[in-house]
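Asks: attaching a predicted model along with its sequence, questions to come.
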Amino acid sequence: MDAVPAAIAEALRRATDTGGHICVLTGAGMSAESGIPTFRGTHDSLWSRFDPMRLATAEAWREDPALVWGWYRWRMQLVRDAQPNAGHRALATLAQRVPLSLVTQNVDDLHERAGSLVDAHVHGSLFALRCFACGRAHAGSLDDYVGGMQRVEPMRCAACGDRIRPGVVWFGEALPDDAWSAATDAAMRCTLMLVVGTSGLVYPAAGLPALARRHGATVVEINPEPTALSAEVDHVWRATAAHGLPRFLG
């Protein structure tokens, strides 16, 4: 794991030498090394009895907005306390050297805090707050959060008075049109796609590597464990994001 595998290094060299475009698709494993648990990996005692897939819905919000907002405020605090890891920083540096589009399934802001421009947050962003009713973006600051609070009454919209919700894509909701358009465009025009830290289970984002291959790109998976995508890519490197990505910088 100390050096980039030869076949992957060659794919990177070809992409850069020919003026090709790199697309990087990142998932939860990208941020796990910064201490942010994966969506389904929350074992904190405060939330261990709740099913994340039940909380992350519009129905749960309508039923108990204070509980859902409390969960998201806890998650926001985890992100605020975390720092970008070496993998985040390596992608920001790589983008200064080669044409690169960054597409992420993560709802945190660690890529941006590492210095990257994110082309598409396909599952939204925790901090892109908006009104549940009218959709107006929330321009104010976050409310105060005290660790250990399970129920937090959401802030109110300055325009209509309804509750402010997190800017993530809940189960049953469509992906943001602009983000998805940017993601598919990046996949179709890249010559090399790096798939980093994603399980390949959540569609339609999990279909982006196949889209890239259909348009002639070489697809490389960087993940310490086998995934649903492993058999469908050109090259696999069993490395974590924080260990593997800095090796691309030479």
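Replies: Great, that's in hand.

Asks: contacts, neighbours, all on C-alpha from now
Replies: Fine.

Asks: ok, which stretches of this protein are helices?
Replies: Using DSSP state H, the helices of the chain run over 6-17, 28-32, 52-55, 58-63, 65-81, 86-94, 110-113, 177-189, 208-214, 241-244.

Asks: buried ones in the longest one?
Replies: In other words, helix 65-81. Neighbour-count burial for helix 65-81 flags 65-76, 78-79 (criterion: 16 or more other C-alpha atoms under 10 Å).

Asks: now do stretch 121-131
Replies: Result for stretch 121-131 [16+ other C-alpha under 10 Å]: buried residues His121, Val122, His123, Gly124, Ser125, Leu126, Phe127, Leu129, Arg130, Cys131.

Asks: in this structure, which strand has the most residues?
Replies: Counting residues, the longest strand found in the chain (DSSP state E) is strand 124-131.

Asks: might one say that Leu229 is in contact with Ser199?
Replies: Yes: under the criterion of C-alpha atoms under 8 Å, Leu229 makes contact with Ser199 at 7.4 Å.

Asks: give the residues shared as contacts by the two.
Replies: Contact with both Leu229 and Ser199 is made by no residue, according to C-alpha atoms under 8 Å, 6 or more residues apart in numbering.

Asks: that older thread, looking at the buried residues of helix 65-81, which is nearest Gly244?
Replies: Val79 (22.4 Å; C-alpha to C-alpha).

Asks: and stretch 11-22, end to end?
Replies: 10 Å (C-alpha to C-alpha, to the nearest Å).

Asks: quick one: buried residues of that stretch?
Replies: Quick answer for stretch 11-22 (16+ other C-alpha under 10 Å): Ala11, Leu12, Ala15, Thr16, Gly20, His21, Ile22.

Asks: let's have those residues in TSV, adding distance to Ala217.
Replies: Shown next, in TSV, are the buried residues of stretch 11-22 (distance: C-alpha to C-alpha, whole Å):
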residue	distance to Ala217
Ala11	10
Leu12	11
Ala15	9
Thr16	13
Gly20	10
His21	9
Ile22	9
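
Asks: quick one, what contacts the residue nearest in space to the middle of the chain?
Replies: By C-alpha atoms, centre = their mean, the chain has its centre lying nearest to Asn106, at 1.7 Å. Residues counted as contacts of Asn106 (C-alpha under 8 Å, 6+ apart) are Thr26, Gly27, Ala28, Ser31, His121, Val122, His123, Gly124, Ser125.

Asks: and what of Val233?
Replies: Pro209, Ala210, Thr218, Val219, Val220, Glu221.

Asks: dropping in the other structure now:
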Amino acid sequence: MKNIVVLTGAGISAESGIKTFRDDNGLWEGHDVMKVASPKGFEENPALVLDFYNKRRKQLLEVEPNAAHYALKDLEKKYNVSIITQNVDDLHERAGSSNVIHLHGELLKVRSSFDKDLVLNWKKDLNLGDFCEFNSQLRPHIVWFGEEVPLLETAALEVQQADILLIIGTSMQVYPAAGLKDFAPSHCQMYFIDPQPAIRESQNLRIIKENASTGVKKLVESLLQN
């Protein structure tokens, strides 16, 4: 059974109604990104950071997976599928995908500020005074700017085993995630699905210039027929 590795970014979730956070002016929901997505921002104004993610969490619970998420789940009928996502939502899991690696953390989880390995499922608001068992403030389980990406090595090992690599809804211009495609073996066939691709086709790279919901569905149907 061949291995398919899927790299997904904000573009796949945007079609479910998830805002992509960063506007053209570099702000996230009107906030300086470093104020709401950095350890320093959390230290300086934890209430602002918690409120920011509480709003994102509420929004996530109001949306559903789209056709692209469900199509990727269907690939498991014929292939070993690993999904490596830069997204912090759980839409891949809700669509039924069984092997999902979250590079940047998960919005429906929180963790201890004292012990990063103490992670809890969390669907309600997270407030100041919500402490872990070590009497330390809980924080969003999100990889903030300036923090280590703990699952990057795991993701790279997955890409090294890929026979087919799908890149969906991400520009692959932001590192370190952008470097993952470079770990693909020489025989790996790559597909890049994006309405405004920032890269060119090559011998091993085919570009599908469509939104995720339509492009992924077409590609998956083709791969299941081969």
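Replies: Right, received. Where do you want to start? Just so you know, these numbers come straight off a predicted model, no measurement behind them.

Asks: TM-score them against each other, please.
Replies: With the length set by TM-score structural alignment, normalised by the length of the second structure, the two chains reach a TM-score of 0.87; 218 aligned residues with a C-alpha RMSD of 2.2 Å.

Asks: take the helices of the first structure and write them to JSON lines, including distance to Ile164 of the first structure.
Replies: JSON lines is the format used below for those (distance: least, C-alpha to C-alpha, whole Å):
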{"stretch": "helix 6-17", "distance to Ile164 of the first structure": "43"}
{"stretch": "helix 28-32", "distance to Ile164 of the first structure": "25"}
{"stretch": "helix 52-55", "distance to Ile164 of the first structure": "16"}
{"stretch": "helix 58-63", "distance to Ile164 of the first structure": "11"}
{"stretch": "helix 65-81", "distance to Ile164 of the first structure": "9"}
{"stretch": "helix 86-94", "distance to Ile164 of the first structure": "29"}
{"stretch": "helix 110-113", "distance to Ile164 of the first structure": "23"}
{"stretch": "helix 177-189", "distance to Ile164 of the first structure": "21"}
{"stretch": "helix 208-214", "distance to Ile164 of the first structure": "31"}
{"stretch": "helix 241-244", "distance to Ile164 of the first structure": "33"}
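
Asks: closest one to Asp144 of the first structure among those?
Replies: It is, among the helices of the first structure and with distance given as C-alpha to C-alpha, helix 65-81, at 9.2 Å.

Asks: what residues of stretch 224-236 of the first structure count as buried?
Replies: Buried-residue list, stretch 224-236 of the first structure, by 16+ other C-alpha under 10 Å: Pro224, Leu229, Ser230, Val233, His235, Val236.

Asks: what's the fifth one aligned with over in the second structure?
Replies: Looking back up the chat, that one is His235 of the first structure. In the second structure, the residue paired with His235 of the first structure is Arg206, using TM-score structural alignment.

Asks: right, and its match touches Pro197 too?
Replies: No: Arg206 of the second structure is not in contact with Pro197 according to C-alpha under 8 Å; the separation is 10.8 Å.

Asks: narrow the buried residues of stretch 224-236 of the first structure to those in strands?
Replies: Per DSSP E, these map to strands at His235, Val236.

Asks: which pair of the buried residues of stretch 224-236 of the first structure spans the longest distance?
Replies: Pro224 and Val233, at 14.9 Å, using C-alpha to C-alpha across these.

Asks: which residue lines up with Lys73 of the second structure in the first structure?
Replies: Using TM-score structural alignment, Lys73 of the second structure lines up with Ala92 in the first structure.

Asks: now that match. Nearest residue, chain neighbours left out?
Replies: Counting by C-alpha to C-alpha, 6 or more residues apart in numbering, Ala92 of the first structure lies nearest to Ser116, which is 4.6 Å off, once chain neighbours are set aside.

Asks: what about that neighbour, how many neighbours?
Replies: Per other C-alpha atoms under 10 Å, the neighbour tally for Ser116 of the first structure reads 21.

Asks: identify the residue of the second structure aligned to it.
Replies: Per TM-score structural alignment, the equivalent position to Ser116 of the first structure in the second structure is Ser97.

Asks: where's that match relative to Glu147 of the second structure, distance?
Replies: 27 Å.

Asks: cool, Glu201 of the second structure as well?
Replies: Noted for Glu201 of the second structure: a distance of 33 Å to Glu147 of the second structure, by C-alpha to C-alpha.

Asks: and for Val63 of the second structure?
Replies: Counting by C-alpha to C-alpha, the gap from Val63 of the second structure to Glu147 of the second structure is 28 Å.

Asks: same check on Gly179 of the second structure?
Replies: 17 Å.

Asks: show the contacting residues for whichever residue in the first structure pairs up with Lys19 of the second structure.
Replies: Superposed on the first structure with TM-score structural alignment, Lys19 of the second structure falls opposite Pro37. Contact partners of Pro37 of the first structure, counting by C-alpha under 8 Å, 6+ apart, are Ala28, Ser31.

Asks: ok, now the one 5 residues further on?
Replies: The neighbours of Thr42 of the first structure, taking C-alpha under 8 Å, 6+ apart as the test, are Ser48.

Asks: cool, Leu91 of the second structure as well?
Replies: When contacts are taken as C-alpha under 8 Å, 6+ apart, Leu91 of the second structure is in contact with Ser13, Glu64, Pro65, His69.

Asks: and of the residues you listed, the nearest to Asp117 of the second structure?
Replies: Comparing these against Asp117 of the second structure with C-alpha to C-alpha places Ser13 closest, at 26.9 Å.
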